[in-house]
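With the sequence up front, the predicted model follows.
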Amino acid sequence: MTFAKTLLGAVAVLALSAPLALADELLADYVAFIGRDDLHNSKGARLSEPWQILRQDRANYHRFGISQPGDEWDPVFENKNNRAVMERMIQHGSISASAGRDIVRGGVMVRVKVYDGGKRDYVRVTVTR
């Protein structure tokens, strides 16, 4: 047996014996327009962090019936407990600094993907133009 065949066989055995890596499950994928109503909490105070605004957007949509053209339904943040942990989900996920600044300014469309990461759920947020 040649060295190449032996090496190929060893690689095949390792590949078959290694545990399969499971991909994180996409729980939700939605877009929303961040409008003026989303920039203020229910008491009228101006929000200053992107995760606060994203949370308010979902509360406006699901709880208060306030939406802007382009806002989509999602199955995760209709639950107020899930909205309450959105900040942590974003911290475990990703949002660029520039996207965060755009969200705080408002007037942008965002795309939010929510994942079940096994040990912790997380969110990836991008600003679409």
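Alright, I've got the coordinates.

from here on, contacts and neighbour counts on C-alpha atoms
Will do.

residue ranges of the helices in the protein, please?
Remark: helices assigned in the chain by DSSP state H are 3-17, 50-59, 80-84, 86-92, 97-105.

looking at those helices, which is closest to Lys113?
Within those, the stretch nearest Lys113 is helix 86-92; the backing value is 10.1 Å (C-alpha to C-alpha).

right, so the helices of the chain: which one is the most enclosed?
Mean neighbours per residue, mean count of other C-alpha atoms under 10 Å, is largest over the helices of the chain for helix 50-59, with a mean of 24.

Between the two ends of stretch 54-65, what distance do you get?
Start-to-end span of stretch 54-65 (C-alpha to C-alpha, to the nearest Å) is 15 Å.

Any chance you could list what contacts it?
32, 34, 37-41, 66-67, 71, 73, 77-78, 80, 83-84, 86 (C-alpha atoms under 8 Å, 6 or more residues apart in numbering).

Take this one as well and set it beside the first:
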Amino acid sequence: MKKLMILSTVALAALSSLTVSARADDVLDEYNAYIGEDDLYNSNGERLREPWQIIRQDRANFHKYRIRQPGDESDSYFSSVDNRAAAERMVRSGTITREARRLLLNGDVMINVKVMEGDDGVYLKINVE
């Protein structure tokens, strides 16, 4: 009986420590955007081939160049050029399905982007609407 009590106490303590460290990540910002033809090419006219490049170009178009399509929403996070420059790392650390990646690269699609912050830093959750 004493062994069972000790075992129960140890198990409860272990479970409590897991609960404390497993906190939900925070949403820093969220926006919807239409990925159109203007978002698929960089300022030199080169076709973009990676999701992070298109996300970065879309936000530069929105904030810097004022190129906007119907459905584009504002965000505060990517108004910073430094944050746009970090898009590659944030996409690589984040989540995007293979299908969402394919659709994003083809354009003519609405996306939802959540800028998340967790224990390992800031990352993106990208979904196709």
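Perfect, thanks for sending it. The structure displayed is predicted, hence computed values, not measured ones.

Sort out for me which of the contacts of stretch 54-65 of the first structure are in strands.
32, 34 (DSSP state E).

Any of the contacts of stretch 54-65 of the first structure buried? List them.
The neighbour-count test (16 or more other C-alpha atoms under 10 Å) applied to those identifies 32, 34, 37-41, 67, 71, 73, 77, 83, 86 as buried.

Dump the residues you listed to JSON lines, plus distance to Ala97 of the first structure.
Converted to JSON lines, those look like this (distance: C-alpha to C-alpha, whole Å):
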{"residue": "Ala32", "distance to Ala97 of the first structure": "19"}
{"residue": "Ile34", "distance to Ala97 of the first structure": "16"}
{"residue": "Asp37", "distance to Ala97 of the first structure": "22"}
{"residue": "Asp38", "distance to Ala97 of the first structure": "19"}
{"residue": "Leu39", "distance to Ala97 of the first structure": "17"}
{"residue": "His40", "distance to Ala97 of the first structure": "20"}
{"residue": "Asn41", "distance to Ala97 of the first structure": "22"}
{"residue": "Ser67", "distance to Ala97 of the first structure": "25"}
{"residue": "Asp71", "distance to Ala97 of the first structure": "23"}
{"residue": "Trp73", "distance to Ala97 of the first structure": "25"}
{"residue": "Phe77", "distance to Ala97 of the first structure": "23"}
{"residue": "Arg83", "distance to Ala97 of the first structure": "21"}
{"residue": "Met86", "distance to Ala97 of the first structure": "17"}
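
Please identify which of those residues is nearest to Leu8 of the first structure.
Each of those was scored against Leu8 of the first structure by C-alpha to C-alpha, and Met86 proved nearest at 46.3 Å.

What residues does the closest one make contact with?
51, 55, 123 are the contacts of Met86 of the first structure under C-alpha under 8 Å, 6+ apart.

chain center to stretch 104-122 of the first structure: distance?
Using C-alpha atoms, centre = their mean, to the nearest Å, the distance from the centre of stretch 104-122 of the first structure to the centre of the chain it belongs to is 2 Å.

Read off where that stretch ends up in the second structure.
Mapped onto the second structure using TM-score structural alignment, stretch 104-122 of the first structure spans residues 105-123.

Residues touching that stretch, excluding its own?
With C-alpha under 8 Å, 6+ apart, stretch 105-123 of the second structure has contacts from 24-37, 39-40, 48-51, 54, 71, 77, 89-94, 103-104, 124-129.

picking up where we left off before, now the helices of the first structure in a markdown table, with distance to Asp116 of the first structure?
Formatted as a markdown table, the helices of the first structure follow (distance: least, C-alpha to C-alpha, whole Å):
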| stretch | distance to Asp116 of the first structure |
| --- | --- |
| helix 3-17 | 25 |
| helix 50-59 | 18 |
| helix 80-84 | 13 |
| helix 86-92 | 10 |
| helix 97-105 | 22 |
